[in-house]
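Asker: Sequence first, then the predicted structure:
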Amino acid sequence: MTTREALAHVRRRDGVAVIELVGDLNAAAESALDQAWTAATGVRPDAVVLSFENSGYINSTGIALVVGLLARARAHGIPIRAYGLTDHYREIFEITRLADFMAIENDEDSAVQGVGGDGHG
């Protein structure tokens, strides 16, 4: 399997920080995620949205990195939402109970607006 280097781009939309994840989420993604988190939360956002639309493979270390972001968010009272997960990864997030700690939406508009209501904010 070919791995794709992980990149994370941050942009703001309606007071929400959107972190666009590109490539594979594995141990090599840690630095990119840390930098994106710092950029996303430098000016406190209403929420942080993780976009998985352009992400590829997520291994157990990648899941652990997402758990780390959730822990940081919870410590600072910042809601986390996500969108763009494939059915496979959405199921994994549900099985591992990550979905209990973030709202998983179908698209960016829903994630930014928080229409699903995650109950964790």
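Answerer: Thanks, I have it. What you see is a predicted model; the values in this text were computed from it and never measured.

Asker: Please count neighbours and contacts with C-alpha atoms only from this point.
Answerer: OK.

Asker: From the centroid of the protein, which residue is nearest?
Answerer: Residue closest to the mean C-alpha point of the chain, counted by Cα atoms, centre = their mean, is residue 50 at 2.8 Å.

Asker: Residues in contact with the helix or strand where residue 22 lies: which ones?
Answerer: Using DSSP states H and E, residue 22 maps to strand 16-25. Residues from elsewhere that reach strand 16-25 (Cα atoms under 8 Å, 6 or more residues apart in numbering): 3-12, 36-37, 40-41, 45-59, 61-63, 112.

Asker: helices or strands next to whatever helix or strand comes next after that strand in the packing?
Answerer: For strand 16-25, the following helix or strand on the C-terminal side (DSSP H and E) is helix 30-41. Using 3 or more Cα pairs under 8 Å, 6 or more residues apart in numbering; DSSP states H and E, the elements in contact with helix 30-41 are strand 7-13, strand 16-25, helix 60-76.

Asker: Presented hereafter is structure B, for comparison with structure A:
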Amino acid sequence: MNISLDMKDNNQVIDVKVSGEIDAYTAPQLREALSSSAEEKGKTINVDLSDVTYMDSTGLGVFVGLFKTVNSNEGQLYLYGLSDRLRRLFDITGLGDIMNINSGVKGGAE
């Protein structure tokens, strides 16, 4: 169980490429990596999940927390590149209706 993150900070836009599995073991690493950016005012965070092979409810919790923090700081969170399985996970929980999820490309300005 491992995860890798590639983050690029382009002033107000942060692009994050996540690879591997997001579970109880790796979720804290993801949360820690994204939390300081989420707390900055007006940030747009684009998260590419196209190389995520597995995610459990702990991973969902990370994105719920991230979504709340970014929104409370007048920013935007975009998730993209979700596999059908990941998309279903967000949809069954109702998160697909409230979060900015795009199957193909990232959102937000660069």
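Answerer: Structure's in. What do you need? Everything quoted here is computed from the prediction, not taken from an experiment.

Asker: Can you calculate the TM-score here?
Answerer: TM-score for the superposed pair, counting by TM-score structural alignment, normalised by the length of structure 2: 0.79. Supporting figures: 110 aligned residues with a Cα RMSD of 2.4 Å.

Asker: Deepest in the core, which of the helices and strands packed on helix 30-41 of structure 1 is it.
Answerer: Of the helices and strands packed on helix 30-41 of structure 1, the one with the most neighbours on average (mean count of other Cα atoms under 10 Å) is strand 16-25, at a mean of 23.

Asker: looking at structure 2, where would I find the counterpart of that one?
Answerer: Aligned by TM-score structural alignment, strand 16-25 of structure 1 falls on residues 13-22 of structure 2.

Asker: The matching stretch vs structure 1, average distance?
Answerer: Stretch 13-22 of structure 2: mean distance to aligned residues in structure 1 after superposition is 1.1 Å, counting by mean Cα distance after the TM-score superposition for structure 1.

Asker: Which stretch of structure 2 is the lengthiest strand in structure 1 matched to in the alignment?
Answerer: Ranked by residue count under DSSP state E, the longest strand found in structure 1 is strand 47-58. Mapping strand 47-58 of structure 1 onto structure 2 (TM-score structural alignment) gives residues 44-55.

Asker: How about stretch 88-104 of structure 1?
Answerer: Using TM-score structural alignment, stretch 88-104 of structure 1 corresponds to residues 85-101 of structure 2.

Asker: Kindly check the end-to-end length of that stretch for me.
Answerer: With Cα to Cα, to the nearest Å as the measure, stretch 85-101 of structure 2 spans 13 Å from end to end.

Asker: how close does the closest residue to residue 13 of structure 2 other than its chain neighbours sit to residue 11 of structure 2?
Answerer: Spatial nearest neighbour of residue 13 of structure 2, excluding adjacent residues (Cα to Cα, 6 or more residues apart in numbering): residue 44 at 4.7 Å. From residue 44 of structure 2 across to residue 11 of structure 2, the span is 10 Å (Cα to Cα).

Asker: now swap in residue 41 of structure 2 and tell me
Answerer: In terms of Cα to Cα, residue 41 of structure 2 sits 12 Å off from residue 11 of structure 2.
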